[in-house]
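Engineer: Sequence isn't available, so here's the structure alone:
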C-alpha cells in the first residue's frame, strides 16, 4: 500500500503524462487523465493532494478543471501548466484559486520543485483542517480530556482580572496557556509582556520589571520604565516565578496588593493596570513549606491555579501535535516528508516524553531534516526515542502493552483497524467515495482526509 501523496496530472498529450510520471515517481503516486472531462470525473471519485493540469485542452480546459477541483476537493492544491502563458490567464487562474503557474517547455527540476512546494502546502492545509477541530484555545491544540477540562477552566478565568498561576513540567506549553488567557480577556488589544525570571540575573530583574531613574545605579544614564509600565492595560507573564529571589518576591507581593510600582532610585509610586500571570515547573507549596517561597505571595498567586498535564498523560495529543509540527516544517521548505510510518507513530506514542511538547517539536524538526523517504520512519527519529522499547519479542506483547496508557493503546488499535475499515467500506461501495463516506457517516472531504492519512486508494476497489 503506497504511502506517497497523490498527484493528478491532466494533459491531452500522452508523452507529457509519461514525462511527468517519470519526474515525480520518487515523490508521489501519480494519477493521470488525458482530458478535462476525465479529470473532473476522477476528482469526484478520488482524493488527491495536488492537481497539475494543462490549460489548453480540447472541449474541457484547465480553468474548468480548476473550478471543479475547488468544488469537489477544496483542500487540493492546483497548478496550471501551459504553452500559451499570458498575464490574463495567469491572473484569472490565481483569482480562481490556483497555487502556481508553470510555462511549457519546463525544466524537469523546475516542475519537481513546484510540485514539492505544492505538496508541502497540501500537507499544511490538511493539518490546518484537522487542527481546526482540535483547537481548544488560541494557539493550544489537543484531544485529551485533561486538556479539554483545562480549556474550559481557562475560558472561565480569562474574562476576569484574577491573577493566574500556571503549573506544569518544563516544556508542557505554560506560556501558550498564558497567551490564551490574555487573548480571551478584555485586555487582548493591549500588550502581552513575557519575562523568564530564571533567565535574567536577579540583580537586573528588579530593574527590568519596575524600571529605574537616572543615577539609580552605575550605568543608569537615563530614566527607563519597567515592563510593568510597558504592559499598562495588558498582561505581564512571569515565567519560572519559583526561581525569583526572596527580596524581589516581597516587592512583587506589594505590587499585587497595592497595584502600583516604584522605579529603582525613585521615591514616588506609580499606579499600574496590569494582569499578572505567573508560571513555574516547581512545587510551590513545598517551597512555601520549606521557606524558599514567600507564603504571602503564594496566597496572592493562588487565585486561579491552572495545572497543565505532561504530554505522557495526554494520549492521542502526541500524534496530533507531531503532524502539526511536521506541517509547520512543510511551510518552511519544499522537500519535507508528508507523514509518519506506522512504526514511527508507535514509537512516538510509546515514548514518555520527559521534555514534553518542546521535546516532541524538536524531534519532529530533526526527523524532517534527516529523513530521505516520503515519510518519517523510525531510523529518522532521535536516538533516545529509538532506544525506547515499543515491542520486544523476548518480553511478549502483553509486557509492552502494560507500559502504555489506555489512550496510547486505543490509538495504536485505531491505526491498526482504520485502514481495514476504510477498505471494507470502499469495497461495499464499489470504490465510490461519496457512497463510502455516506456509509461511514462522515462528510466526503473528511473521508478523503482519512484515505490520505492511511494510504488507502479508492481506485483499488472498483
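Structural biologist: Ah, there it is. Computed from a predicted model, the values in this text were never measured in an experiment. Numbering: from 1, shown residues only.
Engineer: When you work out contacts or count neighbours from here on, use the C-alpha atoms and nothing else.
Structural biologist: OK.
Engineer: Name the single longest helix found in this protein.
Structural biologist: In the chain, with assignment by DSSP state H, the single longest helix is helix 108-133.
Engineer: in that one, what counts as buried?
Structural biologist: By neighbour count on 16 or more other CA atoms under 10 Å, the buried set for helix 108-133 is 111-112, 114-128, 130-131.
Engineer: which residue packs closest to the residue nearest the centre of the chain, ignoring adjacent ones?
Structural biologist: Of all residues in the chain, the one closest to the mean position by CA atoms, centre = their mean is residue 324, 3.2 Å from it. Closest residue to residue 324 apart from its sequence neighbours, by CA to CA, 6 or more residues apart in numbering: residue 127 at 5.8 Å.
Engineer: Now do the same contact list for that neighbour.
Structural biologist: 323, 324, 327 (CA atoms under 8 Å, 6 or more residues apart in numbering).
Engineer: Are we agreed that the second one is in a helix?
Structural biologist: Yes. Inclusion of residue 324 in a helix is indicated when DSSP: H, G, I helix; E, B strand; the rest coil is applied.
Engineer: Please identify the buried residues of stretch 210-228?
Structural biologist: Quick answer for stretch 210-228 (16+ other CA under 10 Å): 210, 211, 212, 213, 216, 224, 225, 226, 227, 228.
Engineer: ok, second structure coming up, stack it against the first:
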C-alpha cells in the first residue's frame, strides 16, 4: 500500500515540525499549512487521506476549515488538536464530522492510536463502498459483462409486479437475485419467503405452501399458515420449481391465475397480494419435454426471464466475489491478503459448484491459513477435474439418477462453451464439436439456448 498523505494545519511552525517528524516515523507523507486558508487552497490541488488541524488559529480556525470542507463536499477524515479543550468546541467539531479530538500535550502513541483508528474506519467505509459498487444497490456481486446484464434486468423488473423465472446451474446465486429483486421492489418492507421445492417431501410440500386447518389430515393438530399466506404483501420465492409434483403445479397455476389460496381441509378462499419468483437449475424446454414442468405453468411464470450464467462464464467476478466472501466470513475490519498465485489458481478452475463452491472453499481456506495471506496451497482444488463433465455430476446437481437429464446437462454445457469460444458462430461451433450444423440448431432449440 502506498504511504498515506496527511495534511498538518497549525499556526505554530515548531508544532508543525514536531508533527512532521512524528508522522514520518510512522511512515506517513506530510504536507503543512499555517492556517485554514492555506490548507483549503492545498486541498483544492492535492489529494489527502487525513487532515490533522489545530482548533484555534488566527484567520480561518479548525472548526471553520472543517465546515468549509463539508460545504465543498470533501469528506476526508479530520482530527482536531487543541490546548484549549472545551465541551463546546468538541461538540461543534464532532457535529461537523471530526473523527477524533486530541488535547495537547499528547504523546506519539496517543496520536498514532487516533490515526490508526481513523484509517481503520475509513478503510471499512471504502471497502463497503467498493462492495456496494460491485454488488449494485441491491446485493448482486459481480463486475463482468454478464453480471452487469443481470443487474440491469434486476433494476428493470423490480419496480413492476411481473412474475419472474430465474434459470441457472446449481449454486449460481438464483436466490441472491430473487432477494435483490425483492429489496428493489415496492414490496421491500414486507416478507421475502423462500421455499426449496426439492428439499421438502411431496406429501409435506402442499401443506407448507398452502397451509392447513386443524384436522385436515392425521397429525394436523392445529391450524397452519402456509408460505403463500405468510408472503401476502411481499414476495414468495419458489426454488427448483421443476421438482414440484405435477398436481401441486396445477394448484400453483390456479393460485397465480386467481390470486387466491385455500388451506387444506378448508373451503375458505383467502385473497392474496404477492409476487412470485421461481427458479430452476434445469433448462425449461427440457423440463417440459420430460414432463417435470407443466407447459401452461411455464408460460405463466415466465413473464420475465433471467438466465444466470455459471461462474466459469464470468471469471471476472471471481476476485470481487472472493473479496466479498472474505469480508463476510473474516470480517471487513480484518483484511486478509490474497496472493497473485491464489488468484491465478482460482481463475483457472472451472467451478462446477459455481458461487456456492467458491464460498465454501474460501471458508475452508480461512481456516487453513489461520489469518495469514491466502495462497494457492490454501485452495486444494484440482483444475484438471473440473469442467463440464464434473459439473454434470456435482453433488447438488444429482437431484435424482436421471441419465437423460445428466446427458442433457453435459450437451448443453459443451454447446454453450463452444458458442462462447466461437463468438456465437454456429458453423464454427459445429466444427469444433465435430457435429453437423443442423445438429447444433436442433440442440439449441431442444435446450432453449438463445441462438
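Structural biologist: On my side now, so go ahead. Keep in mind that what you see is a predicted model, and the values were worked out from it rather than measured.
Engineer: Superposed, what's their TM-score?
Structural biologist: Between these two chains, after superposing, the TM-score reads 0.66 (TM-score structural alignment, normalised by the length of the second structure); 380 aligned residues with a CA RMSD of 4.3 Å.
Engineer: one step back: for the buried residues of stretch 210-228 of the first structure, which one is nearest residue 5 of the first structure?
Structural biologist: residue 227 (48.5 Å; CA to CA).
Engineer: now the helices: where do they sit in the stretch 251-400 of the second structure?
Structural biologist: Assignment of helices within the stretch 251-400 of the second structure using DSSP state H, counting those that start in this stretch yields the ranges 284-289, 295-301, 318-330, 340-347, 354-369, 388-392.
Engineer: what's the first one packed up against?
Structural biologist: Here helix 284-289 of the second structure touches helix 437-447, going by 3 or more CA pairs under 8 Å, 6 or more residues apart in numbering; DSSP states H and E.
Engineer: Let me see the ranges of the strands in the stretch 201-350 of the second structure.
Structural biologist: 235-239, 260-262, 269-271, 275-280, 304-307 (DSSP state E, counting those that start in this stretch).
Engineer: got the buried residues for the last one?
Structural biologist: Taking 16+ other CA under 10 Å as the basis for neighbour counts, the residues of strand 304-307 of the second structure that come out buried are 305, 306, 307.
Engineer: now swap in the longest one and tell me
Structural biologist: With burial defined by 16+ other CA under 10 Å, the residues of strand 275-280 of the second structure counted as buried are 275, 276, 277, 278, 279, 280.
Engineer: okay if I get those as JSON lines plus distance to residue 419 of the second structure?
Structural biologist: Formatted as JSON lines, these follow (distance: CA to CA, whole Å):
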{"residue": "275", "distance to residue 419 of the second structure": "35"}
{"residue": "276", "distance to residue 419 of the second structure": "32"}
{"residue": "277", "distance to residue 419 of the second structure": "29"}
{"residue": "278", "distance to residue 419 of the second structure": "27"}
{"residue": "279", "distance to residue 419 of the second structure": "24"}
{"residue": "280", "distance to residue 419 of the second structure": "23"}
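Engineer: And residue 98 of the second structure, which helix or strand is it part of?
Structural biologist: For residue 98 of the second structure, there is no host helix or strand (DSSP states H and E).
Engineer: where's the closest residue in space to it that isn't next to it in sequence relative to residue 9 of the second structure, distance?
Structural biologist: Counting by CA to CA, 6+ apart, residue 78 is the residue found nearest to residue 98 of the second structure once chain neighbours are left out, at 5.1 Å. Using CA to CA, to the nearest Å, residue 78 of the second structure is found at 11 Å from residue 9 of the second structure.
Engineer: And these two? Which one has more around it.
Structural biologist: Using other CA atoms under 10 Å, the more surrounded residue of residue 78 of the second structure and residue 9 is residue 9, with 31 against 27.
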